[in-house]
Every structure is written in structure tokens, then in C-alpha cells.
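A.B. asks: Fold the following and give me the result.
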Amino acid sequence: MSQEPGILDGLRVVDLAQGLAGRAATRYLAEAGADVVRISRPGACELGTGTLFRVLDRGKHPMALDPADAPGLKRLHALLAAADVLVHDLTPSQARALGLDDAALAALNPRLVFCAIGGWPQRHARADDPVAETLVLARLGLLDEQPGHRDGPVFIRMPFAGWIASWLGAVGVMARLIARDRSGTGGAAHTSLAQAALVPMTMHWSRAQRPSSVFAQGLPKSTPIPLHQASDGQWIHVHYSPDAAPWMAQALAAMGPEAVAAENAKYPPSHVAPNFGANKAIIATRPAQEWVRHFWEHDVAAQIAAPFGAIYADEQARANGYVAEVEDPVLGPTLQPGPAVHVQPPCRVQVCAPAFDLDVPWPSPSALPTSAPEAGRACHAQPPLHGLKVLDLGAYLAGPFACMLLADLGAEVVKVEPPSGDAMRRLERIFAGTQRGKRALALRLGTPQAQPVLQALVRQADVVHHNIRMPAARKLGIAPQQLRALKPELVCAHVSSYGPHGPRADWPGFDQLMQAACGWELEGGGKGNPPMWLRFGVGDHLAAAASVFAVLLGLYRKTRTGQGQAVAASLLGAMLTTVAEAVALSDGSITPIAHLDQDQAGIAPTHRLYRCADAWVAVAAFSPQAVAAFECLTASDPQAHFSRLTQAQALASLDAARVPAAPVLQAQGEPFLDDPAHAAAGLHASYIHAEYGQMRQIGALWDFGDMPLSLHIAPPALGEHSEAVLRELGLDQAAIDALVEAGITLCRPATAMAPTAKATT
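C.D. replies: Okay, here's the model as predicted:
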């Protein structure tokens, strides 16, 4: 029985990327049905050709050509003239040298969508810096934001910026393709490692004119994280307080208040576990698996910090297709990451594609919408998702952040939360980092009085998105099947913790637990050290971006068929994608990966941090030439070499030897928000908040060239737009007052709100 073609069937993609982000982005497109030609450039220094890149390049047509010579460039132009999408990671100067800058590409093929994923934004002063994640993180100051087992900045083992950039790139391409359906023309859909690295910092780096004490405090990196060692030596990550679990409750009672207080006093206060110290002492009395089984039975979210690659044997991951059986031509039968999203027709693992024959023309383009596209490029004065209406019913982080991304891309988003507020509002700075661009309606879902309002909101929406656990969603009447019964053409998106299928489909889960399950907490701790979480909430942000990709796939198909659908993403699926550095072999073994050293400084002498006499430098030498130059410069003891130099001297010597390096900046939260180079590249957004006054937050995550982003609406205060939204739905003042009186809604007085200001981008 033949399979239904994928959503992107007939879409023609050229992959000219060398690094992780671009090659992962095109793999997502290939899994959705696109025809991808993967070009390798003879003599180019690719950042990897091992297991990771075997996984990233699967299902693509391999093709070797050198665009630096005339025959190679001619062949490439022939491909691009018939292509729909180009993804590359060339810097602007490299692209110009090859005749692949934006203007040249638009002239070659006006329908071409081109996505560059460089180190820095195209308009940034550092746009031509080497495309190396560690160097970008060093200059941004993010290596200083990660807690470690020693003082000072630490090397971040997980290439989280590359993985987030891969999803931003795929989302940007899809948004531009949707805009192309309106206009008939393509254009830019750029992002960068720097913008991706800043995604999780939306929770931490922001400034307010009148911050509350909670906003001003933020979430310091010194906050203790509930990683506890069990009696068998394994570590368990527990999210929120486990005190109600019977074993824990009994043990706390047996300890008595004084002993509990004494254990708690050994650690700083925890915002997630009031008895953090006592929990740690009690968990040390039983084996890890016994604790996890007990916690799961009593709805306490917990995971063992597992070895890297162990997730391939996980029943839940297998049930959702997040683990795929792949016959690799070199490695034989393997287990690898599968598609991270659920759409219809489904994304599929593509088998290794045959070599591409340039003499055989690509098939005809996929059919465009039946409606005629708007003439010319005038419509590009609007953001790519202009006119899309989104209803955000989510809470906490992954669901709301996905809707913020849609708002940045131009969608009109209405956020619905209870009159008591989204549970994340208590962490004010984190909450504000997921809510830009939305209008807020306070509404108590699940009540008879709210049902007509909910139904009216659904009927006017194109997309409904949330991350509420399905049993609760069904009680509230917002499960996808319930919503699509009201409006079949809806695209309904759900983000879960563990995926929509399998025994843990309805379980609670959080970002840190997926880091633990997928092996990143053990790897992040460094050799011989306790595990360490990645502070940046990367699982939530990866799942949010993957969910947006799924939404845009659903909208792309709806344009062609008129049919809506339910789409799904999850924390587990998005995080498991990042395990592609290793695969499981037929004998059960896991292919090797590079491990972080005990000092948490790096994974190789040529890819690590070095402490100088006054500060730190980061080195990322990948090419044979750069490696040889580094070894010649530093002899047999690189750390001793750098210890004798100041940071400025070290950087000067590395630059003279043409070894890629960067200063490791520290305490950059405030300086980032004042930096004119970041402002010029669109990395700041400023507006007036109803309570905080003037705000500045992290800005643009994409650059669409001739299409703007929508970055001018501040995060909403609770109930800020309730009255306006209800009036738009047809309710008069008496009806609104009745809802307020019944506690169904909350309307913020208009006099308490300041006007919205234009963003600085």
C-alpha cells in the first residue's frame, strides 16, 4: 500500500550548509516530504562528518560541487533556478564572494526562499565572524550564565543554540513559503546562532522602568536545582515539591521539624521545593528506580539522569515515533531520532536517497493555492503571518512561547488565562519573556458562563494552541477533537511533555526532566562530576519552536486542501532530536561522543575555554589548518601558555595565527541591552508595559529582509484586554459586567494602562 505524500511533497530544497543548524533544518523539511539536495563542497571545512551528520543528512540527495569555480557555480545556479528553498550558513561576505548574496539570489529566482543561518544576524557588526557556537556564546556572555561546579564561565556541552537555530530556520522557511503563497515571490528568512542562543534568555535578560521586586530579582543562576543522588549512586531530577508523595511525607514526619529545618538550611531557598535539603537527605536512602516509580505513581514529575543514548530504549519515545529504526549503509541497523512532530500526512524518516543527477530535471512545483497571489511584492510590507488569528490557551512556558513566536511573525494572538492568572505570572520576568505581542483575556474556562465566549473565540480563530494536559483539556472542552467539532478547518496544536501516545501521554513533565532523560545533565556535569542542568530551559524552547513548525505545516496544507488538522509536539520529542550525536547499534551499544572534561572547560584542547591572567578566552579550531596553528602556538601545555597572557594578548596571538577565538564576556545582562551593535541588528525590542512602564527585551529572532516582524506589543497585564476582546465578540457592557460579577472574567481598568510604544528593532 503506497503512502500518502508528505505535506511538502514537490518542494525542492538545496542544502548548502556545513554546520548542525542548517543541516538539521533541511532534515525537518525532508521528513515533511521535501526533496532535498545536500551539497558538499570539496575542500570546505565541514563542522562534522561523523554520526551526527549521518543522521542530519539522511534522506537527502548527495551532490558534490564547488561553487568557487565556474563550472560548480553554473551547476549550482541551475539547481537554484528550479528550487523553492536554499539553506546555507555562509557569512554575508562569503555569500557575496560566491554570488549567493540575497540580491543575486532574488534576481536568479524570484520565487526562491533563502535562509542563512550564520553566527550573527545579517545586519550585525559581527556578521562575518566565524560560525562557531562556542564563540558566539562566549561573546554574548552566556557561558557566564550557566551554573557550574566551579566559579567562572563554563563550557556548555549541549549545542543548544545550533538546535534552536535549526527550528528557527525551518520555521522561517515555512513562514516565508506561506507568505509566498500570497505574493508569488520568495525572499529572505534568515536567523543565526546568536538569535537562537538568545531565545532562552528572553526569560532572564529584560529591563523595566518600574519593576516589581519579583521582576527585579528574576531567577538567579544560584537557585538550587533539585538533582538528588539516590542510595545506588544514580541521580534523580525532581520538579516541584515531592512532599506529598507518601514515602517523602512519612520520612519528613519522622525527621521532625527541627531536623527538616536543619537540612534545609544547608542550601539556598528553592522556588520549587520548600524542603529542598530534607528532600535531598531522604532521597539518599533508597535506590533511584524505586523513588522514580513511587513519584510517578503519585503524580510527581521526576526522571533519572540517564546516560547519553539510553533514551533510545525508552518505551514512551518508541511509542511516539521519536525513535526510528534506520538501516545505515555504514553502521548497519541503528536506532536514531525520528520526527519530533505529529502532523497529517505524517512526517517520516526518509531512507538514504540516491545521488542526484543534475541532468534529470526536478519535478514540477507543488500546486499553489487556487486563489491568485497578490500582485508584486507590496504585501511584504506586512509580517509573514499577517492576518493569522491565534487563540493561546496555554500556560507556563512551551505553549505560550510558541504563541509568542507566532505573534512575532505577525499573527494576532489572544491569550486566555484564568482570572487568577497564568501560573507562571508568579515568576514575573520569565512570564514576560513568553508573552510579547499578545492581547490578554481573563476567562474562567470550564464554566457554563464562559462557554459561549470560548466558542466565539474558537470560531474566529485560525489556530488554537495550548499545552494543557489532555485529561484537563477534555474537561475544559478544549481538546482538539472538541474544538474542531466547532470549526473543522482549525489547526489545533498541542504541546505535551511525553508525546500524544504511549503510557506517559498524560503525565506531567518539564524541561529539566527531558534534559535528564536524554543524557544531557550527566554530560553537562563534566567527567567525574555530579550532573548539571542546562539553565536555559532549552527543552521548552525547542518544543515551542517545533510546535510552530508543525502549525505552519498544517497551515501550508490547509491552503492547498482547505482542511484543518490537529498537530502535536512535545518536550520529549524535541529534546530527543538533540541526541543525534550518537545512535544505538544492533548490539545495544551507543556510538561514542565527545565528553566534557572535569573542569567543565571543553571537549578538546582545540575546542575549550582557557583561563588567562585576567579573564577567559574561548577557542574553536576545527579546520586542519587552525588546529595545526593552535598546536604550534601553544606547544604541549595550552593552559600554561594562556595563564601567562592577558585576555587581550591571548586574543591578539590567536588572531595572528588565524585560530578562531573570542573573549568570554561575563555579567552581560545589562550591557547586552545597552549595546548599539545589538540594537542595530534588531536584537532589542522596546515598548510600554501597563505595570512596568518602559520595557526592553530581546528582539528579533529572524530577518525577513523586505518583511518586518511584529515586535511592538508589550507583554500584557492580567485582564488588560478583556473588555476590548469581549466587545469584539459582541458582548455589551451589561453582559461583561455580569461575567465580572460572577468571577468569570477580570477587566483591568483602562486608566491604569499606559499606551503601547513602537518597538526598537
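A.B. asks: use CA for all of it now, contacts and neighbours both
C.D. replies: OK.
A.B. asks: residues in contact with the most centrally placed residue in the chain?
C.D. replies: With distances taken as CA atoms, centre = their mean, the residue of the chain nearest its centroid is residue 542 (2.9 Å). By CA atoms under 8 Å, 6 or more residues apart in numbering, the contact list for residue 542 reads 163, 164, 167, 571, 574, 575.
A.B. asks: buried subset of these?
C.D. replies: 163, 164, 167, 571, 574, 575 (16 or more other CA atoms under 10 Å).
A.B. asks: between the contacts of residue 542, which is nearest residue 208?
C.D. replies: residue 164 (26.7 Å; CA to CA).
A.B. asks: Hmm, the closest one is touching residue 543, no?
C.D. replies: No - with contacts counted by CA atoms under 8 Å, residue 164 stays clear of residue 543, the gap being 9.5 Å.
A.B. asks: Next, the structure of the following sequence, for comparison with the previous one:
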Amino acid sequence: MTAYQGVRIADFSQGMAGPMAAMLLGDFAAEVIKVEPPGGDRRKDHPGYLAWNRNKQIVTLDLDSADGMSAARALIAGADVALFDFAPSRMTALGLDGASLTAAHPGLIHAWMPPYGTEGRWSELPPHHSLLTALTGMPFRQGAWEDQPVHMILPIAWSSQAVLGATAIGAALLERNRSGRGQAVTVSGLHGAAECAPPMRFENIEPLPRGIPPGANPRYRLYKCADGEWFFLGTLFTNFYRKAFEALELGDVFDVLEQDMLGAREMLIGIFETRPRDEWLELLKAHDVPCAPVGPREDWFAGPIVAEAGMRLTLDHADLGPVAMPAPPARLSATPARVAGLPKPVPAPPSWPAKGAVATGSAPTAAPLAGIKVLNLGTVIAGAYAGALLANLGAEVIKIEGPEADPFRSDGSQFLVYNRGVRGLGLDLKQPAAREVFLEMVRSADVVIDNYRLGVRDRLGIGYSALKAINPRIISCSINAYGDTGPWAALPGFDPLMQAEGGMMAAQGGDDDPILYTIAVNDIATAAVVASSVVAALNARVRTGEGQEIVSSLLAQSLLYQLGEVVDYAGRPPNDKGSRDCLGLAALYRYYPCADGWIALACEGETEARGVGHVLGLGLGAADLAEPRDGDLARRIEAALAGRARDATVDALLAAGVAAAPVRRFDEALQDPWLWENGHMAPWTHPRLGPAVSARTYSDFSRTPAGFTRPTPDLGEHTRQVLADYGLPAPRIEALLAAGAAFVTPPL
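C.D. replies: Here you go, the predicted model:
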């Protein structure tokens, strides 16, 4: 029995985000029927289609015909989940909106994953990742050399939307086990953008300056070597940074240069330019310094690290031959995910019997994960953020830190958003009394999360076998860098190391220098996948009565968030490549400056090309769609836009049938009425740091609302309250505090 075995999903979505969400559920044995229009999925020719739609049966239905709609409604009547990604107007026109379908089918999970929002003019745009990021301010948050937006080669926001969608559907199914009721669930592109690039701003905290493509901090930066090759130095923590100086025989100047970022950066740039990359990597790794070479994703996916981690699968396609793709991104020990096959066309939908009546009476309105207790030992981003995502769904999450604190802890907006909604417990697990308390808490907990380096939790006596002996229903999720098998498993790792080795940096830089993604892609991906995997394991526990161990890694997510790019077969088309401060993919698919800001064009057909030509007086046609991003046509368009007002130009382009949007700077995006119209943003107040504004939630539920109920805790802020809630008597709590096994802030 696997997590979603027996769950029937009617997937009406196209492209990437919706199909990928259904893929993640299908990997856990949900039966997925994908409904496509007579022309097929709009991205049927993209290599990623084979992965986004694996484990699915594909049926063709024309929803604009009476027969097609009748067949679709029959399929929905027998489904547990109906998944859509239509724009708001089409949902309403077809009568497939959540209110209508859940009224007709009270047990149905109606999942809507629109590419933008659910309200307002921008929500009707055709799906383009570049337009979504433009509207949410992401292109101005990516590190750049010039003051301009940057087009991201990877569709990061849609990957996050996909994983959030799978998580929300799983949470709604889990809640249905409790209440007997379905509901409407919405995970929009805005939710995906918020998860990967959280839109948070504190009124009293100065935001960090925009970064530069190699990375501004010398300890966490790209370096070019004597042979022209690049590597990333990933010494985020001081102990690793010190080891790097010792490897370079510069330990005597470490204390001085640690405080002099500019001086250290210039010195290290000069040093690393003196020898070939492989020599530096060998020296640094011998001193346990986290570092990684920059290389193409194709070599990474085909290479030994991915193979040793068990993350490469090969399936046979009747026409294409062997097709390689990544394995599922997390391993569940008792109910593992499985890829059974490539998309399989079928002549007609299955005859699913209509679902019977659901439980009567008042349906509970508690959040989907209400009552689930999570003990989170995770730090930095991947582990910590996973807890916040579960808290957003209603779980009671306890962030456990030792006296040294989460090394990422600060009053900066990143730490605050990645740890919002949880309670803080100060517990020194190096002390036997603290470990005893932790294991007592495990007895009544549901989930434990950690991102310790391989072997650490067993040395602390809190590995999965120890937890299971205490509580057979516990779900233990452990995150590391390279997985838990092979010679790389014990190595330290950080997000940019996967960006470097996994090909993200090289792809964004294209034929120019590699570029560090300012978004911690693999960290935010891992957090989302951990939350989704925990929800899958909770669903499995309903069926089996037992918990299990989950293992995931940054490596796995470097593949998942490049899923469409790493699918490989003979003769596959090349992937998109970026460039220095990349503005787009083609002359008619890129960002352009106007007199008072920037606009985004996303033309894919002749009609749109002619529309741009009409508005700008250039006389364009289908042949111009192939013009390069930096060629003659791009210069002509730039000249035509130079003196025009941004918003009036966007209006004219939209009226001419062109997919276009303003490219907003981050502050402008936070104040955009459209985001507030969609209920995307919300003000809140931190008791110590003051007023803030950030994303309201990462998914919306019609009957069991999700969202944050607590601000980010200070170190050990809730220690007394948490220990009391877990049954410790007051004298014992005070004894633990007195011995330093537990602690609170502010100090006693």
C-alpha cells in the first residue's frame, strides 16, 4: 500500500505546474487520467512532457463540445481529485469552478492551479513564467551587474507551484479522512512565486542590497581558476571558512580578513587565479571545505554522483528509444514512490463509478494539518523552511535549537520568513537530560525533521531506529546534501554547490560567466518536497497505522527543479541558455526598458508578433519570432520603446493581443493592488521587530483555511510553554533550565 494508492485524479491541466503536481501524486500510485484537448497538451513537444506526465493515462476530450464535456463530468463524478489550471474566465464559462463542482460532488477535492492569480486583469494572461516573475518583482531580485531585470532560465516559480499543489491536494485528502468532506483547493502561480522568493518586508529593517552574479560574500562565491574553469566556494559557516584559510596556509590572517569582506574577496580572487581548478578542489576537499565545480547539467545527470544516489531512471519509448529522467525526489522507506512508465494514450476515459455519499453533519473547519505535531531540528533554509510550510497548513511545529542557535538565525527577512509560524524550544541535545526530554516528546509527536550531516543523528541517539522504538507511528524525515548512499553522501553541502555541479549556474550564464541564482533554488525546493513528502507519509499512515523514514537531499531537488531540462533521449532539442544579465530568450520574448520602467514581451505566434509590430510601427511577422535576443530586431524594438510610458505601452500591447506585462521592482510589486486583490499579501507584526508585510499563505482551502498564526520565534522563546504542553511538570522544567539542558530567551 502506497501513500495515494486508490486515489483517482482527473488531471485537466497542461504545461508544467499542474501536470507536475499530478506527477508527484502519481509517483505514489494515485491513478491519474490526464485529459488533453484535441491538439494535445500545449507543451507536448517539450522533453519535460515525458516526465511531468509519467505514470498517467492520456485521453483526448474536447471540452467545448457537448460530448466532451459530458465525458469530462462523468470522469469528475468518479474522481477523488479534479485538477485544473484554466484562467478564471474559462473555469466559469465551463462551469468547472470549485463551488459548482464541490456542491455537486461533496467528497471531491477540486484543485485549481492557475498560472497567475484568481482575480484581476493579469490573471487572464496566457501562461508564461517570465510574465509571472515580472509581475511579482523576481527579475529585480536576481543578482545582476547592471540595474536591470534578469530573465531566469529555470521556471522556478512553476516548480514550486507544482510541489505546493501536490502538498495541498495531499493535505486536503488527509483532512477528508477526518471529516469525510472534500473542498476546493487553490495553489496559484502567485503561491509558487511566494514560496521560492518570499515577498517579505519589515518596516523597520533595511533590506539587503541586490547581489552580483558571482556572489558578493567571499566565503560564498564563484571563483575563476588559471585554466578558465570556475568553482563555488561554499563556506557559509565560519568553521568551514576558517578551514579554507587553513588549506591556503592563511590561517594567521583569518581573524583580520573575516571582518574585511572586500579585502578577503580580492585576495581570494587573486589566489584562485594562480592554479587550475582541479588542484584547488583537491586541496580544499582534503581539508573538508565545501566546494564544487561549475559544469553542465548534462554531465551532472549522466555522471557518478547522480548514479550513486540512485536518482537516474531509464524508460523505453516506442519512438524515441531509451528515455532517462530523474527518480522521485524523496525516498519513503515503507511506501516508496515508483515510476511505472511513460505517458500512455488511451482511447477513452475509464468508467470510474460515481463516488457515494459523504459523512453528513457539520464539516470541521480546522486547518488541514490541525493536530499534527512536528519536532523540527532543521536549520538554515531547507530544514527550517520545511517546518514553516507545514505550520502554514496548520501543523503545530516546534523549532528546536541548541545554545549555539540555528547558524542562519538573524533579524533579517530571510530567516524570519523561513521560520514563521512555529514555536521556539531551546534544548541542548548534547546533554543526556535534554536528549531524554526530546525522546519523551517523540512519544506524542507525529513528525521529526532534521538536516544533520550524515551520521550525526545516530551519534546523538535520535536516528530513525531509536525514534521508531519509542513511537512506531513517528515519521522521521532527514535531509542531506548528496543523499545517503555512495562516497559523496557524507560530504557537507549547500545550495550553491548543487547550483554549480547541477548545471544551473552554467545554464543561466550561457556562453558568458556562470551566475549564482540569488534564490536558494535547491534549498527552497527541498523544503517544499519535504513538506509534500511528510504529507504523503501522513496519508500512508492512515492506511497502514505505522510511520516511516523519509530521506531526501539537495541533489534530488537539483534534478526535480530541472526536470524538464534533464530528461534525456537521442536527438532531444537543446535547452534554453542564458547570458550575462540575461533579458530573455528571443527578440520577441524578453524584457525591454521604457521611459519609466520595464516591460515583458512573451510572443509565441504570428498574431502576437504582428501585434507588437502594429503597436510599435515595425511591421513584424512570423519569421521575426526566431530573431535572437540581442540582434538587430531587439535593438529596433528597444529604440521604439525608449520614449514610451510603460503602463500605456502594456495596455496597447494587450489590446493588440500580445502577451505582455510590466516588470515590477520588488517594492512596487509588494504595493501592487493586484496582489492584494488576490488576497496574496497580508500585514502582520513581530512583537520585537515591528510591522511587516509578507505572503498570506502558500495555498488556499475553501473549508479549512490555511495560513500563519504565529510570528517567527526568538531563540528558545517558548521553552517553558512547549515543555509543559508535552507533559513535563514545572519542577522538572526548572531543573532542566537550571542545568542548561534547556534554555529560554530573554535570559532568566
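A.B. asks: And the TM-score, once the two are fitted together?
C.D. replies: Superposed pair, TM-score by TM-score structural alignment, normalised by the length of the second structure: 0.90. Supporting alignment: 722 aligned residues with a CA RMSD of 2.9 Å.
A.B. asks: re earlier: can you add secondary structure and give the contacts of residue 542 of the first structure back as a markdown table?
C.D. replies: Output for the contacts of residue 542 of the first structure, formatted as a markdown table (DSSP: H, G, I helix; E, B strand; the rest coil):
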| residue | secondary structure |
| --- | --- |
| 163 | helix |
| 164 | helix |
| 167 | helix |
| 571 | helix |
| 574 | helix |
| 575 | helix |
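A.B. asks: Please, where are all the strands along the stretch 51-200 of the first structure?
C.D. replies: Under the criterion DSSP state E, counting those that start in this stretch, the stretch 51-200 of the first structure contains strands at 61-64, 85-88, 113-118, 187-188, 191-192.
A.B. asks: Buried residues of the strand or helix carrying residue 611 of the second structure, list them for me.
C.D. replies: According to DSSP states H and E, residue 611 of the second structure maps onto helix 606-616. Using 16+ other CA under 10 Å as the test for burial, helix 606-616 of the second structure gives 607, 608, 609, 610, 611, 612, 613, 615, 616.
A.B. asks: Against which helices or strands is it packed?
C.D. replies: For helix 606-616 of the second structure, the packing partners by 3 or more CA pairs under 8 Å, 6 or more residues apart in numbering; DSSP states H and E come out as helix 632-641, helix 646-655.
A.B. asks: how about 7 Å then?
C.D. replies: helix 646-655 (3 or more CA pairs under 7 Å, 6 or more residues apart in numbering; DSSP states H and E).
A.B. asks: Please state the offset of the helix it packs on from the chain centre?
C.D. replies: Centroid displacement of helix 646-655 of the second structure relative to its chain, using CA atoms, centre = their mean, to the nearest Å, is 32 Å.
A.B. asks: Flag every buried residue along that helix.
C.D. replies: Buried, per 16+ other CA under 10 Å, within helix 646-655 of the second structure: 646, 647, 649, 650, 652, 653, 654.
A.B. asks: now stretch 106-113 of the first structure
C.D. replies: The neighbour-count check on stretch 106-113 of the first structure (16+ other CA under 10 Å) flags 106, 108, 109, 110, 111, 112, 113 as buried.
A.B. asks: so which of those comes closest to residue 447 of the first structure?
C.D. replies: residue 113 (46.1 Å).
A.B. asks: any idea how far residue 545 of the first structure is from the closest one?
C.D. replies: When CA to CA, to the nearest Å is the yardstick, residue 113 of the first structure and residue 545 of the first structure sit 19 Å from each other.
A.B. asks: Then residue 703 of the first structure?
C.D. replies: Counting by CA to CA - residue 703 of the first structure and residue 545 of the first structure are separated by 16 Å.
A.B. asks: For those two, indicate the residue with more neighbours.
C.D. replies: Neighbours were counted for residue 703 of the first structure and for residue 545 using other CA atoms under 10 Å; residue 545 has more, 28 against 22.
A.B. asks: corresponding residue for that one in the second structure?
C.D. replies: Alignment note (TM-score structural alignment): residue 545 of the first structure maps to residue 528 of the second structure.
A.B. asks: so who does that match touch?
C.D. replies: 163, 164, 386 (CA atoms under 7 Å, 6 or more residues apart in numbering).
A.B. asks: Pull the number of nearby residues for the counterpart of residue 507 of the first structure in the second structure.
C.D. replies: The alignment partner of residue 507 of the first structure in the second structure, by TM-score structural alignment, is residue 491. Residue 491 of the second structure has 16 neighbours, counted by other CA under 10 Å.
A.B. asks: Using the three-state scheme, assign residue 491 of the second structure.
C.D. replies: With three-state DSSP as the criterion, residue 491 of the second structure reads coil.
A.B. asks: Also residue 495 of the first structure?
C.D. replies: Following three-state DSSP, we place residue 495 of the first structure in the strand state.
A.B. asks: Just give me the neighbour total for the alignment partner in the second structure of it.
C.D. replies: Under the alignment (TM-score structural alignment), residue 495 of the first structure pairs with residue 479 in the second structure. The local packing of residue 479 of the second structure (other CA under 10 Å) involves 25 other residues.
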